[in-house]
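**Student:** Need coordinates for the following:
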Amino acid sequence: MEQALLDAFQENIALIDTDGKIYATNSAWKRFARENGAPKDYTDIDRNYLSLLTATGSFEEAAGIRDVLSGSLPFYDSSYACPSPREDQWYLMRVTPLKEQGVVVGAVISHRNITKEEQQRREVYDVLESMTDAFYALDPEWRFVYLNDQAATLLRRSKEDLIGKNMWEVFPEAKKTAIYPAYLAVLKSEQSRVMEQFYPPLEAWFEIHIYPRGSGGISVYFKDVTDKKQKEFKLWETAHFDHLTGLPNRMHLYKELTAKIKEQQKLGIFFLDLNDFKMINDVYGHDKGDELLQQVASRLKTQLGPEFFISRFGGDEFVIKTDYLDEEQLDQEAERIASCFHDAFWLQGVNGFHVTASIGIALYPQDATSVDDLITKSDMAMYEAKKIKQTHWMYYSTSMAESWNRRLRLEKELLPALQAGHLLPHYQPELDTVVQQVVSLEVLARWFHPTLGFISPQEFIPIAEESAQLQALTEGLIQHALKDFIYWQHHCGYRGMLSINVTSQLVSEDSFCEFLVKIKKECGVADGLLELELTENMQLFESPFIQQKLRLLQENGFRIAIDDFGSGYSNFSYISEFPIDKIKIDKSFIDYIGESEKGEAVLDSLVLLSLRLGIDLVAEGVETEAQVHYLQLRECMLMQGYYFSKPIPAEEATTFLQRLLVNE
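**Tutor:** Here you go, the predicted model:
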């Protein structure tokens, strides 16, 4: 009965006593010995199995069996390869104690064929070792039970250093990262998880896939994604930072403000715009303009420090964010920002020059509760500050909304007003006071709005400039004025000039210069009868490109006049070299007459200078007979001002010219 029971088992089974002597085997044991070429009595009954193992060098297995027989081990397992004539096979030997009344009286030796399992295990091993991903397995006590070569490479440790060791003891810094709670969550929930984590000691980013193991513990597949993360960061940096200045860009600013507003954190926003930046671009070139923007950004970062979020909003506009405490703090911070423009900027190959900035301030949540509204209101305040023409700041106030809405309305209605006849040229004559003849009629734009009434040029001309409508406005006024001019020539015997106010920026535009030459030719205006008046500024005198354009216009029959001379960027060294036909002395000098001896001395010097250079000289803003008399005594005979006529519409200009024609 006992033998039949043993023969029923497929495993190779032998029973041994406490001395290791075989006293029973099953048919599978005998067949295994016979098929694998063992001597006939090699493992037969009465042979000592411990002696056989020792004789064949299997000392570890013999020791394991002795430990089971002595009661030191509850069981013993050992896997081994067993070459056979047909194929290599793998077996698992298991030793289990036989007990009677709790006392070990022998053991059961079983050998189970595990070739299929071992082949599968080796296939898995080969897969794990050949994977480009790194892999390791941890038991429930966080000990490494396996890792492949790629894992050892990425972790920069040998397999021998890690197998059997607690992960958190070997890599203590990992426990301080999000890796530990993620591993713990997978171990407890038995649900997989994917994460990316930077590990500082290895200075590397890893993509980590964590899976629960059926036998307890976790399996971890991971790979180094540092290159990918660096590329992602580069893309993020490109999307969120300005390439020219290195400052956060508009997108980054909006995200920053959105996050702070979501936290309901009080904020102060400084909207900063560089004054006359376009002129710097036109005079020195866009590369110098870019260099200036870089220097402004660098100075803001250096002088303001990390407590300010400094961004480039676009063009020459910067937006600076600070945490808001009270108005006194904001005043101090506004002064710090303004102080960044106290010193001159030095560009390569260019003398140092000062740049001013206009700054608008808006607060969250007092002034606005959304990012767009906050930016808009700081922009409104900046435009109010810009009216002062120096580095200055202003806080947003509700009254600015009305001014802003008016500005937007005028910007929208500007060109339609020209087409509808609400924005028309007026004319102010220049007279030769010796013969009492009009030598020129200056074109001045006047806007009579049907509901808003008279709108000053000081208001709508800057709007036209800032909204890129100045060229269209100027060309439309010139076309209208030329019709009046030709009419006066034919019906009033007018032989004087038509003077047109243009900016140096317009002259720098090829399309505008082409328009001037074309319309002069189309209207049949003789050379020397169209005069272009430009207000003196740095752009006019220091830009070789604009000077070249002016000379080209002179060659095409246009005269060049400098308006408001002495009021701005007066550089007398340029007068003898610059293509100038006329100088118009600013009204501020005329006001010195009879009021200031020093002022009169300056005026006398200007008159004398123009006479010696052979340049026509016109005194602007003449309002009294005493001023007329003073200027005539100094041989300044060309004058313009309210003493003779204010700017008048075309109909009145016609009457004015006809009256002078009769007096002749």
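**Student:** Please count neighbours and contacts with C-alpha atoms only from this point.
**Tutor:** Fine.
**Student:** Roughly how far does Thr356 sit from Trp393?
**Tutor:** Shown here: Thr356 relative to Trp393, a distance of 11 Å by CA to CA, to the nearest Å.
**Student:** let me redo that: Thr654
**Tutor:** Distance of Thr654 to Trp393, computed by CA to CA: 47 Å.
**Student:** and what of Lys255?
**Tutor:** Between Lys255 and Trp393 the computed distance is 25 Å (CA to CA).
**Student:** that older thread, between Thr654 and Trp393, who's got more neighbours?
**Tutor:** Trp393 (26 against 18; other CA atoms under 10 Å).
**Student:** Check for me that the more buried one belongs to a helix.
**Tutor:** No - Trp393 sits outside any helix when classified using DSSP: H, G, I helix; E, B strand; the rest coil, being strand.
**Student:** one more to line up against the first:
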Amino acid sequence: MKRLKHISITKKLALYLLMTSFLPLLLFGVLILNRTKYIGQSEVNNVIYAFLSISFLLIMLLTSIITRKYLYPVKQITKYFEKLKNGTMDLDTRLNVDSKDEIGQLSKWFNTLLESLQLRDKSEEALLKSRDNYRKVINSVQEVIFKTDLDGKWIFLNNAWNEVTGFSVAESLNKYYWEFIHKDDIEKNKLLLVSLFNGEIDYYRETNRYITKEGELKWIEIYVVLLMDDDDNVIGTSGTLMDITEMVNLQNQLSRKADYLYEVAKESKNDFKRTIQNIQNMVFKLKRNEDGHFEFTLVEGKIAEKFGLVTENVYGKKPDEVLDKSTAIKLIIACEEVFKGKDSSFEFEREKETFYVTLSSIIENEEVVEIVATTTNITELKKAEIKISKMAYYDNVTELPNRVLFKERVDFAISHASIDNSSLAIVYLDLDQFKFINDTLGHSSGDELLKRVAKRLKVNIPKEAFVSRMGGDEFNILIPFIDNQKEITYIANDVLDVFQVPFIFENKEYFITASIGISTYPLDGQDFESLMKNADMAMYRAKENGRNNYQFYTNTLNIVAHERLDMERSLRKAIDKNEFVLFYQPKVDIKTGKISGSEALIRWIHPKEGIIAPFKFIPLAEETGLIVPIGEWVLKTALEQNKKWINAGYADLTVAVNISVKQFQQNNFIDIIEDILKETEYNPELLELEITESILMQDTNRNIEILNKLKKMGIKISLDDFGTGYTSLSYIRKFAANILKIDKIFIDEITNNETDTAITIAIMNMANSLNLKVVAEGVETKEQLNFLRNQNCNEIQGYYFSRPVPSIEFEKMLIEGKNISSV
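**Tutor:** The predicted structure is shown next:
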């Protein structure tokens, strides 16, 4: 019987057929011949019946044996192939191998395939873990690389998304990822995402069906990890989508081959070989020969075919006879590891491509008898890793190192400085006019400016210095091995000199300056964060000192910073605590001498500091965004108060309210104005909104639209501090303001300085030609008043008539009928 195990299925079936058909017939014939001489016809019939019964039982018994011995194993193999196709196969499962015929060989191969797939999964998991540090992606990667926010909306997709799905990146961003997934796959994907966010898993890989723009289904393998910010807060997810439709189709082909195997088991070996030959990767096997050397026993797959390494060419050859020396050595070392019972892997390069090899053992009787390995082309993955690494450490606009790499360099420099007792400096640079360029010329010009600044900085700093871009318009420079502060001063001046040459945009010269803050190690900080914070404070001091200069950090700056934080905390509570009040400065009609209106001016009554002037807290409110709720409070309070005076009989009394840049930039600015007018039931024709020239220079088309809406409502637009900014006559025509307010700096010397006199006259003549009302601010003397009266100025405002006063005092002036002639 042992010898029967080595006989092929075909020979076994022939032998069984012989036993069940020919031999019984032969015996039957002999019996009949012998018996017919002695018995009658009835007895012959009985013998025939007995023989047929016995033959039928033998056939049934043999059919059962064949079914159990051959058809059941084939059916079992087919069942496992179906599970493999559906992705439900437990890779730890193994088929029993109890014969060395085709069925036995097929079972052994299937076990080897399962082991290879197990090793592939482990290898892929290890490979995926090596990419955990890479957070960003680039468009040239063949795999789709994505990011989503916490709500599951795409916030980044590379161009591969379009190639895989047909949808453009632009039309897909800000849409939920599940809008592109087959409805039957959405729920399991969301459950995995919940597990990821809950920390139950570090990542997940899943296969989903995606629906392309053409309505086709594509099988996509998803790899998802959490997306973190610099403070390790979860801000969404990132990962890759790999189109595995072809692989799934290949698996379906394998499934069909398995079905075919059920019908024609003896041809399964040839079917498997054809399948292996069509795999995009390379599968190979090695065994140790009698001399102890490794030799190839199988090499198949598209990669093998590409390099001419198919089984027919390399069977029985050693690695160093087939591969280059370096790769052969790597393979031999890996094989030795596998024969010690360990899985192994390595990378090699061939023809400018990179390949990843994973090896595992084939064990019989608890001994390694052969090695099976798979080879995958990871060239694109390697390129992606390099590009992702660059994205992680370099700014994509200027190509300078970013904050991450800058911090690594600073930490390294600090560690060396602490050992050799040397010093280093951090230079914190902020461009002063960047926002103007960005808003006026557009973001593309802003990016171009950043590139040019980066180029100039790299050329004009010492070779040992290290420059980076933090983001926005901020740059940092690390200067190691400094001997004294004078050396830093020279470098800082060189950096400022970089900006002496104008930048050319659209054939126009633009002069950009920089404010610089400097901190030094170990005097101003012992670590990266401290040095950066103190350099940042010094930079803000440079801005406060007029910009275009540098400042070293001092302890005084730290005190000022704490005072600033205290003021910000108090400012946030001031509205709720009713600490703000409005003062009103009268505006006087020059012709009648009577009060025609007022300008509402905010004051802060601090419980400890007393009255705080606007110039001390308004800039902080602008910076923090608190100016928006404060501005709304001012407008509502001013309208409520002025309405009381109107109802008291001062019917034409106007009130002017200043509008900040941040208020004006709100998308719902018009809605806010309408709501306050409706709430206070105030007549918009008696409201003047004062805006500065700087507002007009930003997003002009939008501003024209907003101002036109305000004018249609009946609101008057007053251009404040006219003459101190960039506004030209053409802008005034575009924006169609109602009122021009001449700034105090021109009024101060209007009777003494010919230039100020000429400017003021020109402004008033221009305003008259455009039918604009002219208001002169800061009138403090009778001579100034008389000059303005002679030039047909409409209204004046200033200490000559009255300083800003509380509402009670303003009301008293109204009641008393205070006139400018009585001053």
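**Student:** can you name the residues of structure 2 that the one helix or strand Glu384 of structure 1 maps to overlays?
**Tutor:** Here Glu384 of structure 1 sits within helix 371-386, counting by DSSP states H and E. The aligned range for helix 371-386 of structure 1 in structure 2 is 528-543, by TM-score structural alignment.
**Student:** tell me which residues in the matching stretch are buried?
**Tutor:** Residues 528, 531-543 are the ones in stretch 528-543 of structure 2 that count as buried (16 or more other CA atoms under 10 Å).
**Student:** Over to stretch 363-371 of structure 2?
**Tutor:** Buried residues in stretch 363-371 of structure 2 (16+ other CA under 10 Å): 368, 370-371.
**Student:** Between the residues you listed, which sits nearest Val498 of structure 2?
**Tutor:** Lowest distance from Val498 of structure 2 to the buried residues of stretch 363-371 of structure 2 (CA to CA) belongs to Ile371, with 64.4 Å.
**Student:** what kind of secondary structure is that closest one in?
**Tutor:** Ile371 of structure 2 ends up strand, using three-state DSSP.
**Student:** mind listing what it touches?
**Tutor:** Residues counted as contacts of Ile371 of structure 2 (CA atoms under 8 Å, 6 or more residues apart in numbering) are 285-287, 335, 338, 359-362.
**Student:** Show only the entries of the residues you listed found in helices.
**Tutor:** Those of the contacts of Ile371 of structure 2 mapping onto helices are 335, 338, per DSSP state H.
**Student:** Next, format the contacts of Ile371 of structure 2 as CSV and append neighbour count.
**Tutor:** Converted to CSV, those look like this (neighbours: other CA atoms under 10 Å):
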residue, neighbour count
Lys285, 22
Leu286, 25
Lys287, 23
Cys335, 27
Val338, 21
Leu359, 27
Ser360, 28
Ser361, 28
Ile362, 20
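**Student:** Which two among the buried residues of stretch 528-543 of structure 2 are spaced furthest apart?
**Tutor:** For the buried residues of stretch 528-543 of structure 2, and using CA to CA, no pair is farther apart than Phe528 and Lys543, which are 22.7 Å apart.
**Student:** so what secondary structure elements neighbour the host helix or strand of Ile518 of structure 2?
**Tutor:** With secondary structure defined by DSSP H and E, Ile518 of structure 2 is part of strand 514-521. Packing partners of strand 514-521 of structure 2 (3 or more CA pairs under 8 Å, 6 or more residues apart in numbering; DSSP states H and E): strand 423-431, helix 528-544, strand 550-552.
**Student:** of those, which approaches Leu84 of structure 2 most closely?
**Tutor:** Per CA to CA, nearest to Leu84 of structure 2 of those: helix 528-544, 53.6 Å.
**Student:** how big's the offset between that closest one and structure 1?
**Tutor:** On superposition with structure 1, the mean distance recorded for helix 528-544 of structure 2 (mean CA distance after the TM-score superposition for structure 1) is 2.5 Å.
**Student:** quick one: that helix to strand 514-521, angle?
**Tutor:** 140 degrees (axes from the mean of the first three to the mean of the last three CA atoms, to 10 degrees).
**Student:** Packing partners of helix 528-544 of structure 2?
**Tutor:** helix 403-420, strand 423-431, strand 514-521, strand 550-552, helix 555-574.
**Student:** Out of the ones you listed, the one nearest Asp589 of structure 2 is which?
**Tutor:** Ranking those by proximity to Asp589 of structure 2 (CA to CA) places helix 555-574 first, at 35.2 Å.
**Student:** Quick check: what element follows that closest one along the chain?
**Tutor:** Using DSSP H and E, the helix or strand that follows helix 555-574 of structure 2 in sequence is strand 580-589.
**Student:** which residue packs closest to Asn166 of structure 1, ignoring adjacent ones?
**Tutor:** Leaving aside its sequence neighbours, Asn166 of structure 1 sits nearest to Arg143 (CA to CA, 6 or more residues apart in numbering; 4.3 Å).
**Student:** wait, what's in contact with that neighbour?
**Tutor:** Going by CA under 8 Å, 6+ apart, Arg143 of structure 1 touches 163-167.
**Student:** Could you export these as a markdown table, including distance to Leu330 of structure 1 and secondary structure?
**Tutor:** Formatted as a markdown table, the contacts of Arg143 of structure 1 follow (distance: CA to CA, whole Å; DSSP: H, G, I helix; E, B strand; the rest coil):
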| residue | distance to Leu330 of structure 1 | secondary structure |
| --- | --- | --- |
| Ile163 | 61 | strand |
| Gly164 | 61 | coil |
| Lys165 | 58 | coil |
| Asn166 | 55 | strand |
| Met167 | 52 | helix |
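**Student:** Please report the distance of Met195 of structure 1 from Leu154 of structure 1.
**Tutor:** Met195 of structure 1 is 17 Å from Leu154 of structure 1, by CA to CA.
**Student:** and the two? which has more neighbours close in?
**Tutor:** Leu154 (16 against 13).
**Student:** Could you pull out the buried residues of stretch 676-693 of structure 2?
**Tutor:** 676-677, 682-684, 686-693.
**Student:** With stretch 278-293 of structure 1 instead?
**Tutor:** Buried, per 16+ other CA under 10 Å, within stretch 278-293 of structure 1: 278-284, 288-293.
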